[in-house]
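Peer 1: Build me a structure from this.
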Amino acid sequence: MSAEFSTLSAFRDLLEAAPGADQTALGEAEARNGQLTKPPGALGRLEDMAIWYAGWRGTARPEITAPQVIVFAGNHGVTAQGISAFPAEVTEQMVLNFQHGGAAINQLSRAAGATLDVIALSLETPTADFTQGPAMQEDEVVAALNAGWNAVNPDADLLVVGEMGIGNTTSAAAIAHALYGGVAEDWVGRGTGVDDAGMVNKARVVREGVAAHGAGDALDILRCLGGRELAAMAGAIARARNLRIPVILDGFICSAAAATLAETVPGALDHVIAGHASAEAAHGAVLAKLGKEPVLRLNMRLGEASGAAVAINVLKSAVACHSGMATFAEAGVSDG
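Peer 2: Model prediction:
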């Protein structure tokens, strides 16, 4: 698919023009849920998730048969500031591991019946060190947004996006700090496992980056403080909305990327649920800002779409009950 946009302004226009849920299907799904052979509300959040999914897929009895998981990888120039416990070379090494089927996300995607695509984004050319200048120029962030946009399979019926990129928890913390305020220490975490001195250093780096680049709009913040893989996740989430494909968010980095969409256009994440709350300290705070209650709390902090991939089977279970259960009338069971 050719690029759909060539500027951030054009991408913003696409966000503003994105479709909403099918209100007819939503109403029919709610009505069906009220007729199923169970006490009202007995399946808890599974009921809400199924109705939400039905509204976006445009049918009162949907199925999930073609989930897609996409992992985007990028390298960050800000690693020159010593903010990671691992060197930047690990990004490319992990991409090879994904491609050879050896990572957690390979196993979790297979268990969820999902296809897995791994897209490396100019690993040989890290973004700029955002303490020294903007991480990306406009053409670079637009290229990354387009990479995400074009990676979404239009035939998918559910999307999960994830990332691999040494240094990207620092990038995500800087984005969150720029979008939501507070102090840098509110948003930095251990990431790949930095020690206390590393935490102090990460906070310094985030503080300096936000002081230099945190005053623009949300998409400009993504450009100046983000990374190619964060922008690609944002582009994929936006494309999924364009196609009415529901999305499950992964962890802190994915959520920070998605937050730039929500801060650009209100309701831009209405087609999105949060797969899990990660152990990265600031993830819960970002989800609270987004108004997203996580499906799972498993103390995961791996990234690479892993938490969201586990949540695929929860959503599948919700949809299977909603669409497969008999109604009281069909089962000949009295609902009185």
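
Peer 1: rest of the way, CA atoms for contacts and neighbours
Peer 2: Fine.

Peer 1: helix, strand or coil for the residue nearest to Gly77 when sequence neighbours are not counted?
Peer 2: Counting by CA to CA, 6 or more residues apart in numbering, Gly77 lies nearest to Asp129, which is 4.3 Å off, once chain neighbours are set aside. Of the three states, Asp129 takes coil under DSSP: H, G, I helix; E, B strand; the rest coil.

Peer 1: another one to check against the first:
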Amino acid sequence: MNFDIKTPNKELIEQLQHKIDFKTKPIGSLGMLEQLAVKIGCIQNTLSPDLKQPTIMVFAGDHGIALDGVSPYPQEVTWQMVANFMAGGAAINVFGRQNGIDIKIVDAGVNYDFDKEWNVIDAKIAHGTKSYLNGAAMTAEQFQLAIKRGADLVVQAHKGGTNIIGFGEMGIANTSSAAVLLHLLADVDLKECVGRGTGWDDEGLKRKYEILKSAVENYKGDSTIENIFAHFGGFEIVMITGAMLKAAELKMVIMVDGFIITSALLAASKMNPKVLEYCIFTHKSNENGHKHMLAHLNANPILDLGMRLGEGTGAAVAYPIIESAVNFLNQMASFEDAGVSNSDKVINE
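Peer 2: Predicted structure coming up:
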């Protein structure tokens, strides 16, 4: 699929900054909130942006590489956590309820068949990927289908009125895919990319690294993004990439979560760099490779709370801050409105 992503209207930057500078505060005193307000205003092409129906889509998928020993948790934890999501008991459910965010759970490729009454969104490509230790995780056809299904889900959300969207994930062993993608797409040493995931000790971390090192050495494909991604990716990660590209095409604000979600964005940015113009990086994950992803993308996240849970939790926790940026821009009085004397510097401008 091709995505027609337009550059946000940068001509509004000066007008937005002027509006911000004449609020009843010292210039620059709201720090990153001012940067966020300008970015969102440019994305929405308005001096009075509005966040509508915030949504986080959590994509779940299983990974064949999990059966080769890269995770301390068994594969069935993926579907069990989806059940927890649907029961409203996971962290993402708590933060979604707290902050008025609609949480949607998507089966991208879980090795389990969910009952229809669970209301999991069925976008299943297959019952998990194959192991990429000695072959491709998915076929080229499965890769394209995952991109399309992710994009289609965002179209539905956009038609329903959502203009700000975030993504979460669940998939045992998906930190392994993210680590390999970081290594191959950003040219970061594999040892720096591989982290503890769901909780490896030092010996487990070493074993995970050795398995992934072998998988990379066994790769015989070319260096195109599509082939690398299809070989080492997960259905949920590929689906999120398609969702992000479509969200940018639809001029939606994209909240970027942690390590796995940023790996999807890393791939998306190689397919169409303009997607980055629509992204707000919500937090820095405590997973070691995430700092390298952020550096490669020249990203400055809002929060650094030592989180590494996934599920979209970083985006959900950061959303009220993003909301604050829009609210101060729209609701805070100007010096003239409030009858407050301005500084000579701003008056002279």
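
Peer 1: Tell me how they score on TM after superposing.
Peer 2: Superposed pair, TM-score by TM-score structural alignment, normalised by the length of structure 1: 0.92. Supporting alignment: 323 aligned residues with a CA RMSD of 1.4 Å.

Peer 1: quick one: what's aligned to the residue nearest to Gly77 of structure 1 in structure 2?
Peer 2: Per TM-score structural alignment, the equivalent position to Asp129 of structure 1 in structure 2 is Ser131.

Peer 1: ok, how many other residues are close to that match?
Peer 2: 19 (other CA atoms under 10 Å).

Peer 1: Now for it: which residues touch it?
Peer 2: Neighbouring residues of Ser131 of structure 2 by CA atoms under 8 Å, 6 or more residues apart in numbering: His63, Gly64, Ile65, Ala66, Leu67, Asp68, Ala137.

Peer 1: Give the aligned equivalent of the second one in structure 1.
Peer 2: Under the alignment (TM-score structural alignment), Gly64 of structure 2 pairs with Gly77 of structure 1.

Peer 1: From what I see, its match and Gly133 are in contact.
Peer 2: No - Gly77 of structure 1 is beyond contact range of Gly133, at 10.3 Å (criterion: CA atoms under 8 Å).

Peer 1: Those two: which has the busier surroundings?
Peer 2: Gly77 (19 against 14).

Peer 1: do you know how far that one is from Trp187 of structure 1?
Peer 2: Relative to Trp187 of structure 1, Gly77 of structure 1 is positioned 20 Å away (CA to CA, to the nearest Å).

Peer 1: thinking again about what came up before, quick check: the match of Gly64 of structure 2 vs Glu304 of structure 1, distance?
Peer 2: Distance from Gly77 of structure 1 to Glu304 of structure 1, by CA to CA: 20 Å.

Peer 1: next one: Ala114 of structure 1
Peer 2: Ala114 of structure 1 is 14 Å from Glu304 of structure 1, by CA to CA.

Peer 1: now swap in Val247 of structure 1 and tell me
Peer 2: 15 Å.

Peer 1: now do Gly226 of structure 1
Peer 2: From Gly226 of structure 1 to Glu304 of structure 1 the distance is 17 Å (CA to CA).

Peer 1: Would you map the helices across structure 1?
Peer 2: 8-16, 23-35, 45-57, 89-99, 104-111, 138-151, 168-180, 196-213, 218-225, 228-242, 252-262, 283-290, 306-324, 328-331 (DSSP state H).

Peer 1: Just give the closest residue to Lys10 of structure 2, not the sequence neighbours.
Peer 2: Cys42 (6.0 Å).
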